[in-house]
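# I'd like to go over a predicted model; first the sequence, then the structure.
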Amino acid sequence: MKKWMRWEDYVAGVCGLVAALSVIVTMPSTAAVSLMLVFGILLIATAVLNLSMPGTPWLEYAQAAFGVLLFVSPWIGNYTGTAGAAWTSWIAGLVAAAVTAAAIKPSIDTHRKMMPSH
């Protein structure tokens, strides 16, 4: 697995970017802004780290967790009534979690190949 080549991490990073930047357009509540910014930025950060360090399974799990947390954040932050913010969180979080889940097995396989055999 080569650095900067995994489409799944690019997609997860774009989902984080969409979530973080959508607070400008959707004008959500304070709780929604906080949650969308935090989870969006964390998705971007883990995507960049995953792209630069392929074969690091714990980063994949962290990225998947941030996607799931973004998905559930409308219920956590009680902004399900804010349609634009809620739908952005649900869609971006679900897409990020799904593409990251698809990337976990290849990441584990790469990690095992990189480990020295005994």
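Everything's here; your move.
# C-alpha from now on. contacts and neighbour counts both.
Fine.
# in the protein, which helix has the most residues?
Criterion DSSP state H: the longest helix present in the chain is helix 83-114.
# for residue 61, what are its contacts?
For residue 61, the contact set (Cα atoms under 8 Å, 6 or more residues apart in numbering) comprises 100, 101, 104.
# same deal with residue 8?
By Cα under 8 Å, 6+ apart, the contact set of residue 8 is 99, 100, 102, 103.
# Show me which pair in those residues is furthest apart.
The span of the contacts of residue 8, defined through Cα to Cα, is set by 99 and 103 at 6.5 Å.
# And the helices in the chain?
Ranges of helices in the chain, per DSSP H, are 7-26, 30-52, 57-76, 83-114.
# What residues does the residue most central in space within the chain make contact with?
Central residue of the chain (Cα atoms, centre = their mean): residue 43, 3.7 Å from the mean position. By Cα under 8 Å, 6+ apart, the contact set of residue 43 is 12, 13, 15, 16, 63, 66, 67.
# And stretch 13-24, how far out from the chain middle?
Centroid separation for stretch 13-24 versus its chain: 10 Å, with Cα atoms, centre = their mean, to the nearest Å.
# Please compare the first structure with the one that follows:
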Amino acid sequence: MKAEMARWQDWAAVVIGVVVALSPIWVSTNSAARWSMIVLGVLVAVAGLANMMSPATEMVVWAMGVLGVLMFIAPWVTGYSSMMGASWTSWVGGALTLLTAMAALPEGSRMHIGHGGGLAAHH
């Protein structure tokens, strides 16, 4: 891997993932929150590293987006939404992961999402 080949989105995913995975050190958690944050954070960081190694693999970017959504909904799904520090870490980390994944999508994919009635106008 050449450093100049890594996009900012890949580095952002690694940083977001590491921060979320390590956040149980400084935010109050229960077992569900701790493991959700560690597992999802590590997976986001690994997705960022995988994208650095193989930037042409669009599937990794889509997986990162799914992980962002899972991270965002984790406080409600696993029952730690009342723990403000852990919840906000998951919500912000999930939203940033999803936005990062969207920014990492190749331009062609962004223009043709849902071909024939998709999200973007076709010219």
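Done, it's in. All values reported here derive from a predicted model rather than from experimental measurement.
# what number of residues lie near the closest residue to the residue nearest to the centre of the first structure other than its chain neighbours?
Residue nearest to residue 43 of the first structure in three dimensions, not counting chain neighbours: residue 16, with 5.0 Å by Cα to Cα, 6 or more residues apart in numbering. A total of 31 residues lie near residue 16 of the first structure under the criterion other Cα atoms under 10 Å.
# Show me what residue 16 of the first structure aligns to in the second structure.
Taking TM-score structural alignment, residue 16 of the first structure has residue 17 as its aligned residue in the second structure.
# picking that back up, where does the residue nearest to residue 43 of the first structure sit relative to residue 110 of the first structure, distance-wise?
In this view, residue 16 of the first structure and residue 110 of the first structure are 25 Å apart by Cα to Cα, to the nearest Å.
# With residue 29 of the first structure instead?
Relative to residue 110 of the first structure, residue 29 of the first structure is positioned 42 Å away (Cα to Cα).
# who has more neighbours, these two?
Taking other Cα under 10 Å, residue 29 of the first structure and residue 110 do not tie; residue 110 has more neighbours (17 against 14).
# Verify the contact between that one and residue 103 for me.
No: at 10.8 Å, residue 110 of the first structure does not count as touching residue 103 under the criterion of Cα atoms under 8 Å.
# that older thread, who touches the match of residue 16 of the first structure in this structure?
Applying Cα under 8 Å, 6+ apart to residue 17 of the second structure gives the contacts 40, 41, 42, 43, 44, 45, 93.
# repeat that for 7 Å
Neighbouring residues of residue 17 of the second structure by Cα atoms under 7 Å, 6 or more residues apart in numbering: 41, 42, 44, 45.
# For those residues, could you give me JSON lines that also reports distance to residue 8 of the second structure?
Shown next, in JSON lines, are those (distance: Cα to Cα, whole Å):
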{"residue": "41", "distance to residue 8 of the second structure": "18"}
{"residue": "42", "distance to residue 8 of the second structure": "18"}
{"residue": "44", "distance to residue 8 of the second structure": "14"}
{"residue": "45", "distance to residue 8 of the second structure": "13"}
